[in-house]
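[1] I need the structure of the sequence given here:
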Amino acid sequence: MRETDDDVVIAGGGLAGLTCAIHLLQAGVGVILIERTVYPHHKVCGEYVSNEVLPYLSVLGIDPFESGAVPINHLNFSSPKGEEISCKLPLGGFGLSRYVLDHLLYKRALELGCKMITDTVGSIVFKDDSFEVFTNASGAFKAGLVIGAYGKRAVPDQKLARPFIQQRSPWLAVKGHYKGKFPDGLVGLHNFDGGYCGVSKVENGLINICYLTDYENFKVYKNTNEFERQVLYKNPLLKNVFEQSRPLFDAPLTISQVSFEAKEAVYDHVLMIGDTAGVIHPLCGNGMAMAIHSAKICAELCMEYLEGSLSRAELEYRYGKAWELNFKGRMATGRMLSAIVRKKWLFGSLLKLLVKLPAVLPLIVKRTHGQPVR
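    You can find the predicted model right below:
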């Protein structure tokens, strides 16, 4: 067992984990961050970030635009047949690949003195008011606080026996980068039979294409190319995007068993942030901003705990309530929208409403987004 003077161990080094580490490090708290993959690396992600987190990123010493982030201010929404509706995004956002953004946050955390461990967390055990974090290759670490930031689903979820992990999910996500023609300043959200696809630019003129589909629909086809041609191409807008673009990856990135079931913000005393606390449907386009915001909420409450202002029970209660206050409504809206999109008659009714009342679309966007985070 490695005894450590560090106050916090963060399991997972994606957006939420790195953001939380930077916040704590800036406040003088020692942090050990355990991430299984070497930076930089690509991830399955829509790579659109709402501007609501820009003020907070600035406080952390992060300027995405210095690394090539591109402004995005319009949404183009289409039905599987290519019927489309457009609107200006209320707050707007920016496009930046996870390859660049995560690496930017990683370098900032190192600059502030974060202890980085490249390894996989096997299990997290709470006993006698402290934690033991067991890794595959680096031994175990003891800490007073542990923050779970290891993503949508991982081995620690199985060891903790979290309820959602027992349920199989039908969702498969696919992502790739492309070179081609796509308008600046636009995020496209295009529906197809059994799923939806996000398209937007990131740094260096690259186009991110990321879609979510039901695995039962997908497995009928031999590979992603055939699936895209037989299913996604039925939406003429998507067909146009693919035909005017060439893939830059040897093969697209995929992730299966993406669960949108309700999760717990606190489980067995571990504070969960980002996707580990809950995954919003990609059609809402706000998962990255929510991950960053959840890290801020968690870090601020951890500071109060470490300063002696909160007991552990109070910390856990207040974090759970804060998570619900900020994100529960957005998650519910995402689930409702996904259910509507998957039922053709309901989706058709929604589309007719949006055509008649185009001002409704920005209102729906606002339901899944928050106010600027400072």
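[2] make it CA atoms for all contacts and neighbour counts henceforth
    Fine.
[3] helices of the chain, start to end?
    15-26, 54-59, 98-111, 155-160, 215-218, 224-230, 236-243, 287-306, 312-323, 329-342, 344-356, 360-367 (DSSP state H).
[4] what segments of the stretch 101-250 of the chain are strands?
    Along the stretch 101-250 of the chain, counting by DSSP state E, counting those that start in this stretch, strands occupy 115-118, 121-127, 130-135, 140-143, 145-148, 171-180, 186-192, 195-201, 207-214, 245-247.
[5] nearest to Asn235, out of these?
    With CA to CA as the criterion, Asn235 lies closest to strand 186-192 of those, at 6.2 Å.
[6] ok, how many other residues are close to the nearest residue to Gly46 once chain neighbours are set aside?
    With CA to CA, 6 or more residues apart in numbering as the criterion, Gly46 has its nearest non-adjacent residue at 5.6 Å, and that residue is Cys210. Number of residues near Cys210 (other CA atoms under 10 Å) recorded here: 24.
[7] ends of stretch 235-251, how far apart?
    Using CA to CA, to the nearest Å, one end of stretch 235-251 lies 22 Å from the other.
[8] quick one more, to check against the first:
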Amino acid sequence: MINIFDVVIIGGGLGGLTLSIQMADLGWQVLLIEQKNYPMHRVCGEYVAKEAWGFLNRIGIDANALQLPIIDKLKVSAVNGEFLTSTLTSGGRGISRFLLDDLLYQKAIEKGVQVITNTKVLGVQQIAKRWEIETKENIFKSKSVIGAFGKRSNLDKFFRRKYLEENLKNTRLKNFVGVKYHLKGDLPSDIIELHNFSGGYCGISKIENDLICMCFLAKGSYLKDAHSLEEMEQKYLSRNPFLNKYLKYERVWDKPLSIAKVDFSHKSISENTIPMLGDAAGLIAPLCGNGMTMAMQASVFLTPLMDSYLKEEISWEQMTDIYHKTWQSTFGKRLFTGRIIQRFFGNSLTTNLLIKLLNNSSTLTKTLIKSTHGEVF
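    Down below sits the predicted model:
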């Protein structure tokens, strides 16, 4: 075991894994701690925008060799079945988190990253210019530490993150339940669909092996009212004719993957001076673009900053300050636009009005789609 690591990354999602690979490529000793075991399923839509695939190819994930579905069309429907279709200018590819996370995990191991799985981090503290990261079994020491621990973590409470206190006052963007299925059935491989229902919306798209990813978000109060997922699906989702069709498709799993208390509130980009990455920096509403892509992109501009800090070219404070500014300039407008759009979704009246408006203005539709996608990185 290394006495002092150069980098410890808490969380092995897309942001944490891609950061670990890049830092290892630069020659640094990296430890990544993940509380689950690979390969694993995660609750999220499974679509990676085209802007990310050049980067994934550079670190050794060959999209062409994987023969993934290429998605370049969008379909959005209201609860009453009214819909719009549009082209996705940049588009993307469908791939499951089960496959993508595992490919990145194997690549990290290949690059020399030390990965510890099935391990929960209990606390983090800075002593002088070193960090101590505590787990049940060990205390690891590092020159730097990054938080990439996902949607919900005990570390949020450990750090006493401000958003937790603020959410007691404002519940508008919190307390969603996320549910994901893999399905077998008929769906064009080149389209991603977004279907609204009362209290939420559902994404549908093809992934590898001709499977369909069906992932939906619903207000937690609606699940409480319905008493079970099955009852909620019949009471709310099935009222949309498109979703009613997909609810009848064969399900690959006996039980869905689900997560409660999904929260889209604003989070700080660092906590206790520790840079946050991916969902730990602020859960990306699906309508902001592509959270999988954004997590990886953040790792790309964090990597050279971490490298400069470890080479003692910049201070920790300078590193975190530049990271904050870059994160805001890269994602700020997308998050703002996505949150505005999200307020229209999950409500029958506003969703119907929005789709009618967009159907009457192809220019506005293309503008909104463009504003929720980024540049190639």
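[9] need the TM-score between these chains.
    Overlay of the two chains. TM-score (TM-score structural alignment, normalised by the length of structure 1): 0.95; 370 aligned residues with a CA RMSD of 1.4 Å.
[10] out of the strands of the stretch 101-250 of structure 1, nearest to Pro362 of structure 1?
    Closest approach to Pro362 of structure 1 among those (CA to CA): strand 186-192, 13.6 Å.
[11] next, the mean deviation of that closest one compared to structure 2.
    When structure 2 is overlaid, strand 186-192 of structure 1 sits 0.4 Å from its aligned residues on average, using mean CA distance after the TM-score superposition for structure 1.
[12] that strand corresponds to what range in structure 2?
    The aligned range for strand 186-192 of structure 1 in structure 2 is 191-197, by TM-score structural alignment.
[13] quick one: contacts of the matching stretch?
    Outside of stretch 191-197 of structure 2, the residues within contact range by CA atoms under 8 Å, 6 or more residues apart in numbering are 71-79, 201-206, 236-237, 239-240, 242-243, 345-348, 351.
[14] quick one on the thing from earlier: can you tell me which residue in structure 2 aligns to the residue nearest to Gly46 of structure 1?
    The alignment partner of Cys210 of structure 1 in structure 2, by TM-score structural alignment, is Cys215.
[15] what of Val231 of structure 1?
    Under the alignment (TM-score structural alignment), Val231 of structure 1 pairs with Tyr236 of structure 2.
[16] its match contacts Ser198, doesn't it?
    Yes - the criterion here is CA atoms under 8 Å, and Tyr236 of structure 2 meets it with Ser198 at 5.9 Å.
[17] from Asn191 of structure 1, how far out is Met290 of structure 1?
    Met290 of structure 1 is 23 Å from Asn191 of structure 1, where distance means CA to CA.
[18] now do Ile62 of structure 1
    In this view, Ile62 of structure 1 and Asn191 of structure 1 are 34 Å apart by CA to CA.
[19] please verify my assumption that Ala140 of structure 1 contacts Ile32.
    No - in this structure Ala140 of structure 1 lies outside contact range of Ile32 using CA under 8 Å: 11.8 Å.
[20] and those two? Which one has more around it.
    Neighbour tally, Ala140 of structure 1 and Ile32, criterion other CA under 10 Å: the higher count belongs to Ile32, 21 against 18.
[21] now do the contacts for the more buried one.
    Ile32 of structure 1 is in contact with Asp6, Val8, Val9, Ile10, Cys114, Lys115, Met116, Ile117, counting by CA under 8 Å, 6+ apart.
[22] ditto for Asp268 of structure 1
    Phe126, Leu160.
[23] measure the nearest residue to Asp72 of structure 2 once chain neighbours are set aside to Phe336 of structure 2 for me?
    Leaving aside its chain neighbours, Asp72 of structure 2 sits nearest to Gly91 (4.4 Å; criterion: CA to CA, 6+ apart). The gap separating Gly91 of structure 2 from Phe336 of structure 2 is 21 Å, by CA to CA.
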